[in-house]
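Visitor: here is my input; please provide its structure:
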Amino acid sequence: MMTVSRRLGALLSAGALLAACDAPGPPPVPPTPAPTASENACPDGFRLTAGPVDGASGLRAMALVLENCGTGPYTLEGFPIVRVLDDRRTALGVTVGNGSEPISSPDSWDAPAHRLTVAPGGTARARVLWRNTVTEGDPVAATYLSVAPAPGAPERLVTPDGGLDLGTTGRLAVNAWADAG
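Guide: All right, here's what the predicted structure looks like:
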């Protein structure tokens, strides 16, 4: 009799666990696709990546790094074109300005924009700044940046480590491209 009770208890427990597994949960996050052969071949002559996010007292900074993975020089002039996207890759209503102000006081990253030629294998950098200031309203949390190195250039999706905690400011600042040399 004791054996039957134990078996019945085990079956009921297993049934409850299986029923819990059938309960609806959050939708799965689609996997990040592996790079295709054409992406590895660098068809547009550049790769863009996001550096680590550096944060202190609500001010956040992150480098955008452009690598010339092509066979010829890659010319940049001015500022990267940046759009802020959510986890579904939908553009958010965030104002992106050129230069550190009004996010932060000007500093050495605020050198005037100039023409920059990146040799094959070379890199250039731009800085992205934002504040995690929360006043009124709902804070904005972004997952991706869509970045074009220059007007008319192909955009690339970059994923900042930890996302972008923009608070309620609705602003982001971008510094001009500089030699990462």
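Visitor: please make it C-alpha for all contacts and neighbour counts, starting now.
Guide: Will do.
Visitor: check which residues of stretch 144-159 are buried.
Guide: Tyr144, Leu145, Ser146, Val147, Ala148, Pro149, Ala150, Glu155, Arg156, Leu157, Val158, Thr159 (16 or more other CA atoms under 10 Å).
Visitor: closest one of the residues you listed to Ala124?
Guide: Of all the buried residues of stretch 144-159, Ala124 sits closest to Pro149, with 10.1 Å by CA to CA.
Visitor: helix, strand, or coil at Pro160?
Guide: The three-state label given to Pro160 by DSSP: H, G, I helix; E, B strand; the rest coil is coil.
Visitor: what sits against it?
Guide: By CA atoms under 8 Å, 6 or more residues apart in numbering, Pro160 lies in contact with Ala50, Gly51, Pro52, Val53, Met62, Thr143, Tyr144, Leu145.
Visitor: ok, which stretches of this protein are strands?
Guide: Along the chain, the stretches classed as strands by DSSP state E are 47-56, 59-67, 74-77, 81-85, 95-98, 115-118, 123-131, 140-142, 144-148, 156-158, 164-167, 171-174, 178-179.
Visitor: okay, those strands in TSV with distance to Ala14 next?
Guide: As requested, those are arranged in TSV below (distance: least, CA to CA, whole Å):
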stretch	distance to Ala14
strand 47-56	45
strand 59-67	48
strand 74-77	61
strand 81-85	42
strand 95-98	53
strand 115-118	62
strand 123-131	49
strand 140-142	39
strand 144-148	41
strand 156-158	44
strand 164-167	42
strand 171-174	51
strand 178-179	61
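Visitor: here's the other one to compare against:
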Amino acid sequence: MLCACGARSPSGVAAVPDEDTSRPAAPTASPHTTVPTAPAACPDSGVLLRAAEADAAMGLRVQRIELVNCGTRAYTVNGHPSVQVLDEDLEPLEVTVSHGASAIATLDGFETATGPVRLKPGERSVARLAWRNLVTDVTRPAADGRYLRIVPNGEDNAGGNDSGGGAQTVPDHIDLGTTGKLGVSAWDHPAQDSPESPDARP
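Guide: The predicted model follows:
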């Protein structure tokens, strides 16, 4: 069971906690950029977001996003998280984010919406991201995302909706090349088997 404990952070920005999967080092931003460097603490919202390391196969990337209920009340997510890709200066990149991965690859379970996922304190939910690292247009620069801005789109058991207010900025490396497409799956319970590998068919 994953649970982030400690003091709560009022910033709503969570760094990735140490875990058994290594993450890319946080990028160096310009001198005028405030880089998210908050400690791995439970935010006021009671939920903590983090990104696992991406699996890669022939230019295809598949990555898990985890949401941990680190608070004291039940928390429910339903549908897809809202995801925005940011560069090293925390500026949004021109990326088309879609529900599902049909515009990118055929991936098992990506098009399935499981309905509400209710998390007790200490429980977690996962969503997946999919993209291709390809350069298909030499006239445009490659998109190299360094952070994700994620809104869970959930609510606690008191009925408070977190849309917009529950956003967290998570260090991550999203190397989209020039494809400009990112697929997002719906929230689901984590698989109980071994770490997934991209089961992709063109």
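Visitor: hmm, back to that, quick check, nearest of the buried residues of stretch 144-159 of the first structure to Pro33 of the first structure?
Guide: Within these, proximity to Pro33 of the first structure (CA to CA) peaks at Leu157, which comes in at 12.4 Å.
Visitor: any figure for the gap between the alignment partner in the second structure of that closest one and Thr37 of the second structure?
Guide: By TM-score structural alignment, Leu157 of the first structure lines up with Thr169 in the second structure. Applying CA to CA, to the nearest Å, the value for Thr169 of the second structure to Thr37 of the second structure is 10 Å.
Visitor: Asp188 of the second structure touches Val126, doesn't it?
Guide: Yes. If you go by CA atoms under 8 Å, Asp188 of the second structure and Val126 touch, sitting 5.5 Å apart.
Visitor: dump the residue contacts of the nearest residue in space to Pro154 of the first structure that is not next to it in sequence.
Guide: Nearest residue to Pro154 of the first structure, sequence neighbours excluded (CA to CA, 6 or more residues apart in numbering): Ala148, at 5.7 Å. Ala148 of the first structure sits next to Pro80, Ile81, Val82, Pro154, Glu155, Arg156 when contact means CA under 8 Å, 6+ apart.
Visitor: next: Leu90 of the second structure.
Guide: Contacts of Leu90 of the second structure by CA under 8 Å, 6+ apart are Thr33, Val35, Tyr147.
Visitor: again with Gly177 of the second structure
Guide: Taking CA under 8 Å, 6+ apart as the criterion, Gly177 of the second structure is in contact with Arg132, Asn133, Leu134, Val135, Thr136, Pro141, Ala142, Ala143, Asp144.
Visitor: which position in the first structure pairs with it?
Guide: Match for Gly177 of the second structure (TM-score structural alignment): Gly167.
Visitor: start to end distance for stretch 77-95 of the first structure?
Guide: One end of stretch 77-95 of the first structure sits 21 Å from the other (CA to CA).
Visitor: hmm, I was thinking of stretch 141-158 of the first structure
Guide: Stretch 141-158 of the first structure has its terminal residues 15 Å apart, counting by CA to CA.
Visitor: now do it: distance to the chain's middle.
Guide: Put simply, stretch 141-158 of the first structure sits 9 Å off its chain's centre (CA atoms, centre = their mean, to the nearest Å).
Visitor: ok, the match of Leu157 of the first structure touching Arg149?
Guide: Yes. With contact defined as CA under 8 Å, Thr169 of the second structure counts as touching Arg149 (4.5 Å).
Visitor: how about the residue nearest to Leu59 of the first structure when sequence neighbours are not counted, what does it touch?
Guide: Counting by CA to CA, 6+ apart, the nearest residue to Leu59 of the first structure once its immediate chain neighbours are dropped is Arg131, at 4.5 Å. By CA under 8 Å, 6+ apart, the residues touching Arg131 of the first structure are Gly58, Leu59, Arg60, Ile103, Asp165, Leu166, Gly167, Thr169, Leu172.
Visitor: now the two most distant members of these.
Guide: Spatial extent of the contacts of Arg131 of the first structure (CA to CA) is set by the pair Ile103 and Asp165 at 13.8 Å.
Visitor: now Asp156 of the second structure, nearest residue through space, not along the chain?
Guide: Nearest non-adjacent residue to Asp156 of the second structure (CA to CA, 6+ apart): Tyr75, at 4.2 Å.
Visitor: that neighbour pairs with which position in the first structure?
Guide: Checking TM-score structural alignment: Tyr75 of the second structure goes with Tyr74.
Visitor: ok, now Leu49 of the second structure?
Guide: Aligned partner of Leu49 of the second structure by TM-score structural alignment: Leu48.
Visitor: test my guess that Ala141 of the first structure contacts Leu166.
Guide: Yes. Ala141 of the first structure is in contact with Leu166 according to CA under 8 Å; the separation is 5.9 Å.
Visitor: which of the two has more residues huddled nearby?
Guide: Higher neighbour count among Ala141 of the first structure and Leu166: Leu166, with 23 against 19, using other CA atoms under 10 Å.
Visitor: how about stretch 40-55 of the second structure: buried residues?
Guide: By neighbour count on 16+ other CA under 10 Å, the buried set for stretch 40-55 of the second structure is 40-54.
Visitor: what's the farthest-apart pair in those residues?
Guide: Across the buried residues of stretch 40-55 of the second structure, the longest distance by CA to CA is 27.9 Å; it joins Asp44 and Ala54.
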